[in-house]
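Enquirer: Dropping a prediction and its sequence here:
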Amino acid sequence: MLKDNLKEVEANIMTACEKAGRNREDVTLIAVSKTKPVSMLEEIYAEGIRTFGENKVQELTEKYDQLPADIKWHMIGHLQRNKVKYIVGKVSLIHSVDSYRLAEEINIQAKKHQVTVPILIEVNVAGEDTKFGVRPEETLRLVEEIASLENVRIQGLMTIAPFVEDPEENRVHFRRLKQLSVDIDSKNIDNVHMEILSMGMTNDYMVAIEEGATMVRVGTGIFGARNYANAN
């Protein structure tokens, strides 16, 4: 079943890329494996997927120890400062940085591990009260503040769009995030790159790709509905 799900997702990504006149290689599929058992991750790994996204630090570290070393782990959920020390050196990218204090803690832990940590700035484009993320109009200022941290590299922006019945409703939010990344990139800030746009999930990733997403986070579309009874 998972193999078939993955084939369908891959076909959809290809369709969206073709519609937008983009290359398939320009879009990274992140298999969002939160609450899913290691056996399911192994099944998808066997199909060639090497990029997995987790929401919780404890779950990420447990799976990190059980699965092959060539996996690229992405922290996509809200990250508390006191949990940063557990994932620095293990994750390829942190998607959910929305404050200077969090970036500062990542920098502290990165120096301890003698690594540089790539991050994305999480933007609450739709202004939802229930979501984390910096407001669009405050994003540039935050980027400028974080840019001074030596062991953190801003690689782009991330957003979690509203859950909607019609994915087209989120096009405006994806478009806004893309424009924000272009505006920030035009400032030519040292230590800041706008190479990555992490946007789009199971419900709307095709629209996100059409609007410039370079990473899409697909969980349910690959693994099926989440089982919160297994969540840590």
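Expert: Received the coordinates, thanks. Numbering: from 1, shown residues only.

Enquirer: Every contact and neighbour count from this point should use C-alpha atoms.
Expert: Fine.

Enquirer: In this protein, mark out all the strands, start to finish.
Expert: Per DSSP state E, the chain has strands spanning 28-32, 51-54, 72-75, 91-97, 117-122, 152-158, 192-201, 215-218. These are given in chain order.

Enquirer: Can you lay out those as JSON lines showing mean neighbour count and distance to A11?
Expert: JSON lines is the format used below for the strands of the chain (neighbours: other C-alpha atoms under 10 Å; distance: least, C-alpha to C-alpha, whole Å):
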{"stretch": "strand 28-32", "mean neighbour count": "23", "distance to A11": "12"}
{"stretch": "strand 51-54", "mean neighbour count": "23", "distance to A11": "18"}
{"stretch": "strand 72-75", "mean neighbour count": "23", "distance to A11": "22"}
{"stretch": "strand 91-97", "mean neighbour count": "24", "distance to A11": "25"}
{"stretch": "strand 117-122", "mean neighbour count": "24", "distance to A11": "27"}
{"stretch": "strand 152-158", "mean neighbour count": "25", "distance to A11": "23"}
{"stretch": "strand 192-201", "mean neighbour count": "23", "distance to A11": "15"}
{"stretch": "strand 215-218", "mean neighbour count": "24", "distance to A11": "13"}
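
Enquirer: Put this next to the previous one:
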Amino acid sequence: MSIADNLAIIREKIAAAARRAGRDPAEVRLVAVSKTKPAEAVDEAARAGQRLFGENYVQEFTAKAPAVREAVEWHFIGHLQSNKVKSLAGLVSMIHSVDRLSLAEEIDRQWGRLGAVCDILVQVNIAGEATKSGTSAAELVALVRAVAALPHLRVQGLMTMPPFFDDPEGARPYFRQLKRLAGIVAAEGIPNVAMAELSMGMSGDFEAAVEEGATLVRVGTALFGEREYRL
């Protein structure tokens, strides 16, 4: 099947999941995860109506983005080292993976040089997995409060990556927990913080994520197929 066919199927699944949860499907945006895929695949998806793309690797993104011919919006969704932030400045509209204050300070510094503001999500490692990035639930409010004080950032919500399960139902409690944590943060009334976005759910479990409140679902394999290469 073509990328356009896959896109139509994914969109219908997102819409159906939203309706099952009593939500407006328009509340959920698909982030097409284009890591390891060439610029041509991004263009093909864009011509089929997809506008929002997520990249995981700075080097790959900075090589690929100039080759994309269609008008698209980029989010950075992967683990980010502070010394690579400058390569993203001004090129992405949101960073999903802010997991520590030092990284937020570098994003603030680089966007500040542009006189711009970067929308960010705070990544939470709900399961406490050693192999995954993210702040702990216990430290979340303190981190959000510190990040929110930086003038060139806007905290727009939270992101998580649950453990892998063959059955997507296994991930559901983690999605539910992220939604609960967003409510806790929102109740703090911290200036410059909006818990408007929940980035959660990937190819294998995005329907459960939508049912639990996701506003951004990160889907790659189901749209583009298996990985092709990595720079």
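Expert: Alright, I've got the coordinates. The structure displayed is predicted, hence computed values, not measured ones.

Enquirer: Overlay the chains and give the TM-score.
Expert: The TM-score (TM-score structural alignment, normalised by the length of the second structure) is 0.97; 230 aligned residues with a C-alpha RMSD of 0.9 Å.

Enquirer: Out of the strands of the first structure, flag the one nearest R81 of the first structure.
Expert: Nearest to R81 of the first structure, of all the strands of the first structure, is strand 91-97, at 10.3 Å by C-alpha to C-alpha.

Enquirer: distance between the closest one and the chain's centre?
Expert: Taking C-alpha atoms, centre = their mean, to the nearest Å, one finds the center of strand 91-97 of the first structure at 7 Å from the center of the full chain.

Enquirer: can you check stretch 114-122 of the second structure too?
Expert: In terms of C-alpha atoms, centre = their mean, the gap separating the centre of stretch 114-122 of the second structure from the centre of its chain is 14 Å.

Enquirer: Quick one: end-to-end length of it, please.
Expert: Across its full length, stretch 114-122 of the second structure reaches 22 Å between end residues, using C-alpha to C-alpha, to the nearest Å.

Enquirer: who touches it?
Expert: By C-alpha atoms under 8 Å, 6 or more residues apart in numbering, the residues outside stretch 114-122 of the second structure that reach it are 89-90, 93-99, 107-108, 111, 134-135, 144, 151-159, 197.

Enquirer: same deal with stretch 87-101 of the first structure?
Expert: When contacts are taken as C-alpha under 8 Å, 6+ apart, the neighbours of stretch 87-101 of the first structure outside the stretch itself are 57, 60-61, 64, 72-79, 81, 103, 106, 109-110, 113, 115, 117-123, 132-134, 142, 145-146, 157-158, 198.

Enquirer: can you give me the helices for the first structure?
Expert: If you assign secondary structure with DSSP state H, the helices in the first structure sit at 2-20, 38-45, 57-66, 84-87, 100-113, 136-146, 171-185, 205-210, 220-223.

Enquirer: how big's the offset between the third one and the second structure?
Expert: Looking back up the chat, that one is helix 57-66 of the first structure. By mean C-alpha distance after the TM-score superposition for the first structure, the fitted helix 57-66 of the first structure averages 1.5 Å away from its aligned residues in the second structure.

Enquirer: The first one now?
Expert: Between helix 2-20 of the first structure and its aligned stretch in the second structure, the superposed structures give an average distance of 1.0 Å (mean C-alpha distance after the TM-score superposition for the first structure).

Enquirer: quick one: contacts of that helix?
Expert: Applying C-alpha under 8 Å, 6+ apart, the contact partners of helix 2-20 of the first structure are 23-24, 43-44, 47, 205-207, 209-211, 221-223.

Enquirer: same deal with the second one?
Expert: Counting contacts by C-alpha under 8 Å, 6+ apart, the residues outside helix 38-45 of the first structure that touch it are 2-3, 6, 33, 63, 66-67, 223.

Enquirer: As TSV, those with distance to D190 of the first structure and neighbour count would be great.
Expert: Rendered in TSV, the data for the contacts of helix 38-45 of the first structure read as follows (distance: C-alpha to C-alpha, whole Å; neighbours: other C-alpha atoms under 10 Å):
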residue	distance to D190 of the first structure	neighbour count
L2	42	16
K3	42	14
L6	38	19
S33	34	26
K63	35	17
Q66	38	10
L67	36	14
F223	39	21
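
Enquirer: Specify which member of the residues you listed is nearest to K187 of the first structure.
Expert: The shortest approach to K187 of the first structure among these belongs to S33, at 35.7 Å (C-alpha to C-alpha).

Enquirer: Quick one: residues contacting the closest one.
Expert: By C-alpha under 8 Å, 6+ apart, S33 of the first structure lies in contact with 41, 52-54, 219, 223.

Enquirer: What distance do you get for the residue nearest to I160 of the first structure when sequence neighbours are not counted to G219 of the first structure?
Expert: Nearest residue to I160 of the first structure in three dimensions, chain neighbours excluded: M199, at 6.5 Å (C-alpha to C-alpha, 6 or more residues apart in numbering). Using C-alpha to C-alpha, one obtains 13 Å as the distance from M199 of the first structure to G219 of the first structure.
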